[in-house]
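In: Return a 3D structure for these sequence lines:
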Amino acid sequence: MRGGTSKGPFFLADDLPADPALRDAFLLDVMGSGHPLQIDGIGGGNPLSSKVAIVGRASRADADVDYLFAQVRVDQRVVDTTPNCGNMLAAVAPFAIEAGLVQARHPQTQVRIHNVNTGKVVVATVQTPGGRVKYRGDTVIAGAPGAGSPISLAFLDAAGTRTGRLLPTGHASERIDGVDASCVDCAMPMVLVPAQALGLRGDEAPARLDADAALLRRLEKIRIEAGHRMGIADAAERVIPKPVLLSPPMHGGTLQVRYFMPQRCHSALAITGAVGIATACATEGTVAQAMLRERDLAKPITLEHPSGTLEVRLERTAAGDAIASVVRTARRLLEGRVFTSLVPECGAASM
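Out: The predicted structure is shown next:
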């Protein structure tokens, strides 16, 4: 399935090995990781298409389904289940309905998704006229071709997904490797850095940034130090925290963003990253808030990225809980079986 600007196989949890080590070995094998083209598997040779969603019945009373996200590295045989992926998340509710885990209602269906990676609940609203998932529509999102039916995602209390705090270091802004940065943990642990502090305009194309070896080394140094300060001791072996470059907008938005995954620049913007950046805009003292030309956060926060823009709406409930909402689209691409060369008990799994 395509979810937002990402793509990957969706598995029922019951179809995969229960043992995490065996499950990860299976994922590496079927995706073809360890080769830059993932030529011996179904991965797409790019971090955006080397993602896996594992969906099953809910393990908690306030959710309808469990969703475990796995980032499967392309040229390394590594599976990372520490982060969430908000783009793949967009396809979880349609998948759960199609798989019979959730009963569809007319004209739309709300699905409460427990993200196992972060322990947070996200409410997805899917258009289901006549009790069937609708994929076609007029909603266009930057970074994905064509149009589709809107899928609303509301992130409930997304702060502290990994560290337990919105500002894990206790500081809204601090110096890391000679530059001002903000360590933020909301939907995704990130380190936010002004692009200009690294000698960049902020509107550079992803290919140019990916080709700048010195920049990537500097970002990795900042990322690992930020991870250490945030309590992510093994950041060098993980994809979190994600480094993010921020700059003033050029097309009337709130901020311009270059989001790294972490060794390559995203061609668009991760949904979890957008939620965290938008929250940082509303957090006093962060490098994000310092760049804002206006602070009317009642309006949607519009983040400019290499493929266009992404809007995030921020609101608070009567109880004071923060909710960040975005709209995505998704599409079911194929259904079938994928095979592995591993031991017989992992011979095949349905998608």
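
In: For the rest of this, base every contact and every neighbour count on C-alpha atoms.
Out: Noted.

In: wait, doesn't L166 sit right on A172?
Out: No: using C-alpha atoms under 8 Å, L166 is not in contact with A172, being 9.3 Å away.

In: And those two? Which one has more around it.
Out: L166 (24 against 20; other C-alpha atoms under 10 Å).

In: tell me the secondary structure for that one?
Out: Under DSSP: H, G, I helix; E, B strand; the rest coil, the three-state class of L166 is coil.

In: Show the contacting residues for it.
Out: 159-160, 184-186 (C-alpha atoms under 8 Å, 6 or more residues apart in numbering).

In: mind running it again at 10 Å?
Out: 158-160, 172, 183-187, 189, 276, 279-280, 283 (C-alpha atoms under 10 Å, 6 or more residues apart in numbering).

In: R293 too?
Out: With C-alpha under 10 Å, 6+ apart, R293 has these contacts: 248-249, 253-255.

In: now with 8 Å?
Out: T254.

In: likewise the one 10 residues further on?
Out: Counting by C-alpha under 8 Å, 6+ apart, L303 touches 253-257, 274, 309-311.

In: part of a helix, is G130?
Out: Yes: when three-state DSSP is applied, G130 is found to be in a helix.

In: okay, now it: neighbour count?
Out: Using other C-alpha under 10 Å: G130 sits among 12 other residues.

In: do the same with the one 4 residues further on
Out: K134 has 20 neighbouring residues, counting by other C-alpha under 10 Å.

In: Second chain to compare with the first, below:
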Amino acid sequence: MATLRAQTRQKSTVQSSVPASYYRGGTSRGIMFHTPDLPASSKSRASLFLQAIGAPDPHGRQLNGMGAGVSSLSKICIIGTDDLPTDIDVTYTFIGIGIERDEVDYAGNCGNMASAVGPYAYNNRLLHAQEKADPGLYEREGEVTVSFVNTNTNTVIRGKFRVEGGQARVDDETSIDGVSGPGTGVMLDFIRPGGSKTGKLLPTGKVTERLAGYDVSCVDSANPCVFVRAKDLGVEPTILPDRLLEDHATRATLEKIRTEAAVAMGLIKAGEEPPRVIPKIALVSPTQDQTTLSGKVNSASELDLIIRFISDAQPHRASPLTGTLCTATAAKIAGSVVNECLSERLALENYVTIGHPSGKIQVDAQMDENGDVESARVLRTTRRLFEGKVFWNDHGEA
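Out: Okay, the predicted model is just below:
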């Protein structure tokens, strides 16, 4: 099962601590752990993660932990250094934590937090093979590339970033929409991300199909996603998250589509509840002028299409990175719902420029001669926010 449920009834009154780091990755934030520092029991880990984030919280605030009541800030990352495949520096396991419910979900990958993996591994001196080949790895200045496997999807990702003074360099030379302030610029390359969870780029074998009464495209690249036209649901293409959150009828329809898509993609059986984070669902529209959350206006000529993602039943305030990568891939598939919304002339050559509530993001998705995804490249930023210890009550779950 992808989701574990931990009993959080008070048993121990003495707190234990675990080393941890807190990073922003892209437009997400998460707590990062090194595997050897974690308890061996899966139930104990679940309890630790829930307490660290502050879940479950029926108030939806996660005030008793480090979450913030939204899915993009309710995340855990585990970095491993054992049993590594050839040419891989570390492993990366993503866990999405519930907000109102005690969910510990291993089902999908978080692309935004993937931008933090390389800098975390470098800052914590975990690049053992690279250090052996280059003893001056942590003393030189320049670029470092970290190769890692996301264990949730078995996808190889490479992160390239600059280092200085023995740590990932933080500056204001690179910026992304939805984030203010400095960070470490990271170029992420997702290698062969097609079929990340289902084994197929088109899990149902169809480019488009009708689910819950709507034409959709189900695509699996970096994470499984289902796309539906905003106009078919009567939704304004540039709707902002707060308004979409208030539209309970539309969100209920989207959840119905998502559930049917999960069955069609082979992720669940009929009658089962789909995982929190997959398949992701998005409203897609042709480009037009959009006003972002900051009040900035993106003109239609700056964008190739517009997307609005729902993540964990909440409208995303930017765009989940794996969903963005999947969108760019779907845009390259002739006849897909996304492809039919794509501008005839790209705003930036070789890149698909996607408008989202916080601005825009550009993705280079390369397809091979067989129509499979060769790679998907995107620029993100990350920043180390703190290193220290997370405290929790260890109830000794076996």
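
In: if we can go back for a sec, and the contacts of L166 of structure 1 as JSON lines, adding distance to A268 of structure 1?
Out: As requested, the contacts of L166 of structure 1 are exported to JSON lines (distance: C-alpha to C-alpha, whole Å):
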{"residue": "A158", "distance to A268 of structure 1": "21"}
{"residue": "A159", "distance to A268 of structure 1": "23"}
{"residue": "G160", "distance to A268 of structure 1": "24"}
{"residue": "A172", "distance to A268 of structure 1": "26"}
{"residue": "C183", "distance to A268 of structure 1": "21"}
{"residue": "V184", "distance to A268 of structure 1": "20"}
{"residue": "D185", "distance to A268 of structure 1": "20"}
{"residue": "C186", "distance to A268 of structure 1": "19"}
{"residue": "A187", "distance to A268 of structure 1": "17"}
{"residue": "P189", "distance to A268 of structure 1": "18"}
{"residue": "G276", "distance to A268 of structure 1": "15"}
{"residue": "T279", "distance to A268 of structure 1": "19"}
{"residue": "A280", "distance to A268 of structure 1": "19"}
{"residue": "T283", "distance to A268 of structure 1": "24"}
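
In: Write the ChimeraX selection for whichever of those residues are buried.
Out: Here is the ChimeraX selection string for the buried members of these, based on 16 or more other C-alpha atoms under 10 Å:
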select :158,159,160,172,183,184,185,186,187,189,276,279,280,283
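
In: Could I get the contacts of L166 of structure 1 in JSON lines, plus columns for secondary structure and distance to D138 of structure 1?
Out: Below are the contacts of L166 of structure 1 laid out as JSON lines (DSSP: H, G, I helix; E, B strand; the rest coil; distance: C-alpha to C-alpha, whole Å):
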{"residue": "A158", "secondary structure": "coil", "distance to D138 of structure 1": "29"}
{"residue": "A159", "secondary structure": "strand", "distance to D138 of structure 1": "32"}
{"residue": "G160", "secondary structure": "coil", "distance to D138 of structure 1": "35"}
{"residue": "A172", "secondary structure": "coil", "distance to D138 of structure 1": "39"}
{"residue": "C183", "secondary structure": "strand", "distance to D138 of structure 1": "37"}
{"residue": "V184", "secondary structure": "strand", "distance to D138 of structure 1": "34"}
{"residue": "D185", "secondary structure": "strand", "distance to D138 of structure 1": "33"}
{"residue": "C186", "secondary structure": "strand", "distance to D138 of structure 1": "30"}
{"residue": "A187", "secondary structure": "coil", "distance to D138 of structure 1": "27"}
{"residue": "P189", "secondary structure": "strand", "distance to D138 of structure 1": "33"}
{"residue": "G276", "secondary structure": "helix", "distance to D138 of structure 1": "27"}
{"residue": "T279", "secondary structure": "helix", "distance to D138 of structure 1": "28"}
{"residue": "A280", "secondary structure": "helix", "distance to D138 of structure 1": "31"}
{"residue": "T283", "secondary structure": "coil", "distance to D138 of structure 1": "34"}
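
In: Closest one of the contacts of L166 of structure 1 to A63 of structure 1?
Out: Nearest to A63 of structure 1 out of the contacts of L166 of structure 1 is A158 (C-alpha to C-alpha; 15.3 Å).

In: you'd agree that closest one is up against K120?
Out: Yes: between A158 of structure 1 and K120 there is a contact under C-alpha under 8 Å: 6.6 Å.

In: Let me see the ranges of the helices in the stretch 251-398 of structure 2.
Out: 321-331, 337-341 (DSSP state H, counting those that start in this stretch).

In: Out of those helices, which one sits most buried?
Out: helix 321-331 (a mean of 27; mean count of other C-alpha atoms under 10 Å).

In: Report the set of residues contacting both of A158 and K120 of structure 1.
Out: Common contacts of A158 of structure 1 and K120 (C-alpha under 8 Å, 6+ apart): none found.

In: if I line the two up, what does L314 of structure 1 land on in structure 2?
Out: Using TM-score structural alignment, the equivalent of L314 of structure 1 in structure 2 is A365.

In: typed the wrong thing, it's P206 of structure 1
Out: Using TM-score structural alignment, P206 of structure 1 lines up with P241 in structure 2.

In: And for A278 of structure 1?
Out: Using TM-score structural alignment, A278 of structure 1 lines up with A328 in structure 2.
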